[in-house]
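S.K.: Predicted coordinates and the sequence they were generated for:
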Amino acid sequence: MHTGLFHTIDFDADGKVLDHLGLPFSVDRSPYFHVKVPVARIKNGDGPRVLLMAGNHGDEYEGEFALARLIRRLDPARMKGAVTILPMSNAPAVRASKRCSPLDGGNLNRAFPGDPDGTPTRRIAHFLEHELFPRHDVVLDLHSGGTSMAHLPCALIERHADPARQERAVALMRALGLPWGFIADNGPAAPTSMGAAARAGIIGLSGEFGGGGTV
């Protein structure tokens, strides 16, 4: 499948890999310039497959810092299954400390299902929904109030038509231990990471953790 991004990560290999997704973006100073989206892959045999992402909005620093620390701490020898970590999902926005990408004004959490031939933000969204999400069982997308507000700590899931999947999603939301939890009814065309996860046949969770530019 044409994805608009490229990488050299072997998702079936055990071990710990620190790499990046390459996003071609020709500019005046370099026709071969590409944006690097950092990714970590930690795997040891069969087991649960979890994708953790932050930096969906570039000024939401809490998740970005937390996942960067988690990458350093995770040891494949002490786990079973696989964890993929994207601490800077919308890397251009993160590097600019802005909610949206300075390359195209794109809000990644409104860009799904994306477009492999579209803007940088829409190409990232397409790769996540069609290539990365289906390799996992659960996606957790870490958010906060960004630089504009301090958000109520809470967890969110989409409502699933399948009762068994809905029950599991609620259990996972409760397991986050946050004081509030919300079930969204955004429908099958939702342009968010949770909507993308549902379309990929997996469970998507999102959480809001502070904000206000305090990190």
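M.R.: Done, it's in.

S.K.: alpha carbons only for contacts and neighbour counts from here, please
M.R.: Will do.

S.K.: Can you report how many residues neighbour residue 62?
M.R.: Around residue 62 there are 22 other residues, counting by other Cα atoms under 10 Å.

S.K.: could you pull out the helices for this protein?
M.R.: 61-73, 91-96, 120-127, 163-175, 193-199 (DSSP state H).

S.K.: among the ones you listed, which is nearest residue 144?
M.R.: With Cα to Cα as the criterion, residue 144 lies closest to helix 61-73 of the helices of the chain, at 6.8 Å.

S.K.: Which neighbouring elements make contact with the closest one?
M.R.: For helix 61-73, the helices and strands in contact under the criterion 3 or more Cα pairs under 8 Å, 6 or more residues apart in numbering; DSSP states H and E are strand 49-53, strand 81-86, strand 138-143, strand 203-211.

S.K.: And for the last one, what's in contact with it?
M.R.: By Cα atoms under 8 Å, 6 or more residues apart in numbering, the surrounding residues in contact with strand 203-211 are 60-63, 137-158, 165, 169, 173, 193-198.

S.K.: now that strand against strand 138-143, angle please.
M.R.: 20 degrees (axes from the mean of the first three to the mean of the last three Cα atoms, to 10 degrees).

S.K.: also this one, for the comparison:
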Amino acid sequence: MQQRKVGKYPFSIDVEGAKPIEAVLVVGKTEGKTLVVTAGVHGDEYVAIQAVRELLNELQPQKLRGQIILVPIINKEGFYEGTYLVPEDGENLNRCFPGSKKKSVTWRMAHALERSLYPKADFLLDLHGGSPYETMTPLVFFPVGAGKKVQELTRNAAQKLSLSYMVQSYAKDGLYSWAAQCGVPAVLIERGGGGTWSRVETEACKENIYQIMSFLDIIPYNKQRQIPVEIQDAHYETAVSRGYWYYAKTSGTSFRTGELLGRLEGEDGCVQQEIYAPYNGVILYHTHSLGVTEGMPLMAYGKVCSK
């Protein structure tokens, strides 16, 4: 029998006509599941990037079962320039799945990630956070509509995480959501925001990774500080024009049917948009910027799932 090569092994994910994406394979002592952990799809979401950076130093391969593929910063140029876009072509990587070898660099990055990571993953964990203009409650998105097996497995995994909400998602064009469409169980965790990172959020993000590792029987981890509330019927509101944004409810707060959640005013003070609650629910995240442009996210909210 061939001896297992336990250890940490850096490797590159080649992107045609662009710089490769750096990754690390951590091989455990015994056979087991393969977890893929990605961060930095958006270069300005810092909690996840720092968490994976620290986790790389903390992990001890001899104590692991199976293996972990860690991708600390996918959009490295965006990280250094402080933007969620890929600077080379101005695209949002998380809107470029499925990828394409025939399009610009961001689409080729998506294609390379699919080709390199999806076939190896028993489970994929994509780490994100709120944009510099967003305030966010810690949450996890899990896919619905990607098949019963994927849905139930990811729901069970989400229930093991210490965070506020687990949100049913019908998205299909992101790194994790396209993985789910391809039959790979995957979830997306959101932590942090406002263009900052903190020691508390970084430690909480690492804890979430350990909880997924434990769920996959890669390493024991039995701590769970809170159980997430499941959210259905999530709504994502965007600005109909540029103007002044006044939010009436903040991230993590509840509301009742008919309540005003926020309004958008033009430069003349006339109301351009009002958002009223269609049901009783909670705010998942909101934009805290006063000035917004057309199409900019304003807030997301959802309904607590009744079981």
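M.R.: Yep, that arrived. Every value quoted in this text rests on a predicted model; they were computed, and no experiment measured them.

S.K.: Got a TM-score for the two of them?
M.R.: Once superposed, chain against chain, the TM-score is 0.83 (TM-score structural alignment, normalised by the length of structure 1); 193 aligned residues with a Cα RMSD of 1.8 Å.

S.K.: that older thread, wait, which of the helices and strands packed on helix 61-73 of structure 1 is closest to residue 116 of structure 1?
M.R.: Proximity to residue 116 of structure 1 (Cα to Cα) singles out strand 81-86 among those, at 19.0 Å.

S.K.: so the closest one matches what in structure 2?
M.R.: Counting by TM-score structural alignment, strand 81-86 of structure 1 lines up with residues 66-71 of structure 2.

S.K.: check the fit of the matching stretch onto structure 1 and give the mean distance.
M.R.: On superposition with structure 1, the mean distance recorded for stretch 66-71 of structure 2 (mean Cα distance after the TM-score superposition for structure 1) is 0.6 Å.

S.K.: who touches that stretch?
M.R.: Outside stretch 66-71 of structure 2, the residues that touch it by Cα under 8 Å, 6+ apart are 21-39, 52, 56, 218.

S.K.: Which positions within it qualify as buried?
M.R.: 66, 67, 68, 69, 70, 71 (16 or more other Cα atoms under 10 Å).

S.K.: Let's have these in JSON lines, adding distance to residue 247 of structure 2.
M.R.: Below are these laid out as JSON lines (distance: Cα to Cα, whole Å):
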{"residue": "66", "distance to residue 247 of structure 2": "46"}
{"residue": "67", "distance to residue 247 of structure 2": "44"}
{"residue": "68", "distance to residue 247 of structure 2": "41"}
{"residue": "69", "distance to residue 247 of structure 2": "40"}
{"residue": "70", "distance to residue 247 of structure 2": "37"}
{"residue": "71", "distance to residue 247 of structure 2": "35"}
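
S.K.: ok, so of these, who is nearest residue 265 of structure 2?
M.R.: Proximity of the buried residues of stretch 66-71 of structure 2 to residue 265 of structure 2 (Cα to Cα) peaks at residue 71, which lies at 41.4 Å.

S.K.: Tell me the counterpart of residue 91 of structure 2 in structure 1.
M.R.: Aligned by TM-score structural alignment, residue 91 of structure 2 pairs with residue 106 of structure 1.

S.K.: which position in structure 1 aligns with residue 149 of structure 2?
M.R.: Match for residue 149 of structure 2 (TM-score structural alignment): residue 164.

S.K.: can you tell me which residue in structure 1 aligns to residue 115 of structure 2?
M.R.: Using TM-score structural alignment, residue 115 of structure 2 pairs with residue 130 in structure 1.

S.K.: so its match makes contact with residue 201?
M.R.: No. Between residue 130 of structure 1 and residue 201 there is no contact under Cα atoms under 8 Å: 10.7 Å.
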